[in-house]
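> give me the fold of what follows.
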Amino acid sequence: MSGDLAARQAELVAALVAGGPLPPGFAPAPVAAARRALLRKRAGDVARHWPLLAAGLGPAWPATFTTWADGRPTNGSLRDGWDLARDLRDRDTLPPLGAEELAEREAASRYDGRRPPRPRRLPALARTGGAVAVQVAGRVRLLRPAPR
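Below you'll find the predicted structure:
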């Protein structure tokens, strides 16, 4: 019995946070409402880790994040923000504040999109959306802001 319950719980979690199908026996409207609430909460968590990205998108932040995150399981707020910023950069829609924040993060840490970010040990230069950041001896400095 406990295996069946665990499987049903896993199906419900997948429907709520990873875009999985609605499990049998659940009403669609309450599950959809809970899913939207979890996406809003997740957007707030990511905005705390990526404040310039969120500020750069302004009122479009919640919709931009939830559209991107819908159907994607979370990798944690830091990584979700990093992945979103890279996706926006690749689509040429990253706002200047987000470009500066991403450049600083890329200069400070290595992140391959699969494993958690790791601090860089050697000096590094990062360019994103016109912003240029450098990291030397563990200190990151924005050399050139993104064009506005």
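
> C-alpha only now, for contacts and for neighbours.
Fine.

> longest helix of this protein?
helix 28-49 (DSSP state H).

> name the residues of that one that are buried.
In terms of neighbour count (16 or more other Cα atoms under 10 Å), helix 28-49 has its buried residues at 31, 35, 36, 39, 40, 42, 43, 44, 45, 46, 47, 49.

> of those, just say which sits nearest to residue 86.
residue 46 (14.1 Å; Cα to Cα).

> to compare against the first, here's the next sequence to fold:
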Amino acid sequence: MTGPLADRQAALVAALTAGAPVPPGFDARLVEVARTALLRKRAGEVARQWPLLAAAHGPRWPATFAAWAAARPTNGSVRDGWDLARAQAASGVLPRLAAEELAAREATFRYDGTGAVRRRRAPALARAAGAVAVQVGGRVRLLRRPA
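Just a heads-up that it's a prediction; the model follows:
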């Protein structure tokens, strides 16, 4: 589909999902309400795929996710959670529980930040924000320091 209608639809989708400006002819308040609802829905979907990441943030989870995702179109809930966890690890704010979940994912799957997530076949060691996970034969073990 091409033409003015397609251009207006693309501009509206960008405003709803990627933080683009509201296109002319649309009620900015209503677009913001819909955008907020979509971000809340995305936060719930990511929380289902990354339960420890969401739990580690507690009641701040929806706001934390929305602040990170506001200007990012979705790449799917698994990749969105992975990208958020990596961003928080890089900035030193990833909670311990979430770091363990990220390390376990990094040991089990390959994800380069752009392509599809793929299962690892060979043994792997992964570190994330102080957490360490080892995967051998499809089983993942977290290595924890004694308390």
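
> how about the buried residues of helix 28-49 of structure 1 in CSV, adding distance to residue 80 of structure 1?
Shown next, in CSV, are those (distance: Cα to Cα, whole Å):
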residue, distance to residue 80 of structure 1
31, 23
35, 17
36, 17
39, 12
40, 13
42, 9
43, 9
44, 12
45, 10
46, 7
47, 10
49, 9
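
> picking up where we left off before, so how far does the helix or strand just after the longest helix of structure 1 sit from its counterpart in structure 2?
Past helix 28-49 of structure 1, further along toward the C-terminus, the next helix or strand under DSSP states H and E is helix 51-57. Superposed on structure 2, helix 51-57 of structure 1 shows a mean distance to its aligned partners of 0.4 Å (mean Cα distance after the TM-score superposition for structure 1).

> give me the buried stretch members for helix 51-57 of structure 1, please.
So, applying 16+ other Cα under 10 Å, buried residues of helix 51-57 of structure 1: 51, 52, 53, 54, 56, 57.

> which strands and helices sit next to it?
Where contact means 3 or more Cα pairs under 8 Å, 6 or more residues apart in numbering; DSSP states H and E, helix 51-57 of structure 1 is packed against helix 96-108.

> got a list of what the nearest residue to residue 47 of structure 2 once chain neighbours are set aside touches?
Nearest non-adjacent residue to residue 47 of structure 2, counting by Cα to Cα, 6 or more residues apart in numbering: residue 54, 5.2 Å away. Contact analysis of residue 54 of structure 2 by Cα atoms under 8 Å, 6 or more residues apart in numbering lists 46, 47, 61, 98.

> in structure 1, which of those residues remain in contact?
Counting by both residues aligned by TM-score structural alignment, their matches' Cα atoms under 8 Å, structure 1 reproduces these contacts from the contacts of residue 54 of structure 2: 47, 61, 98.

> now render these as TSV, adding distance to residue 120 of structure 2.
Below are these laid out as TSV (distance: Cα to Cα, whole Å):
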residue	distance to residue 120 of structure 2
47	23
61	29
98	20
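
> of all those residues, which comes closest to residue 25 of structure 2?
Nearest to residue 25 of structure 2 among those, with distances taken as Cα to Cα, is residue 61, at 33.2 Å.

> so the closest one is in which element?
Counting by DSSP H and E, residue 61 of structure 2 is found in helix 61-69.

> give the buried residues for that helix.
In helix 61-69 of structure 2, counting by 16+ other Cα under 10 Å, buried: 61, 62, 65, 66, 69.

> same question for stretch 67-86 of structure 2.
69, 70, 77, 78, 79, 80, 81, 82, 83, 84, 85, 86.

> now do the same contact list for the residue mapped onto the fifth one from structure 1.
In structure 1, the residue equivalent to residue 79 of structure 2 is residue 79, according to TM-score structural alignment. The neighbours of residue 79 of structure 1, taking Cα under 8 Å, 6+ apart as the test, are 113, 116, 117.
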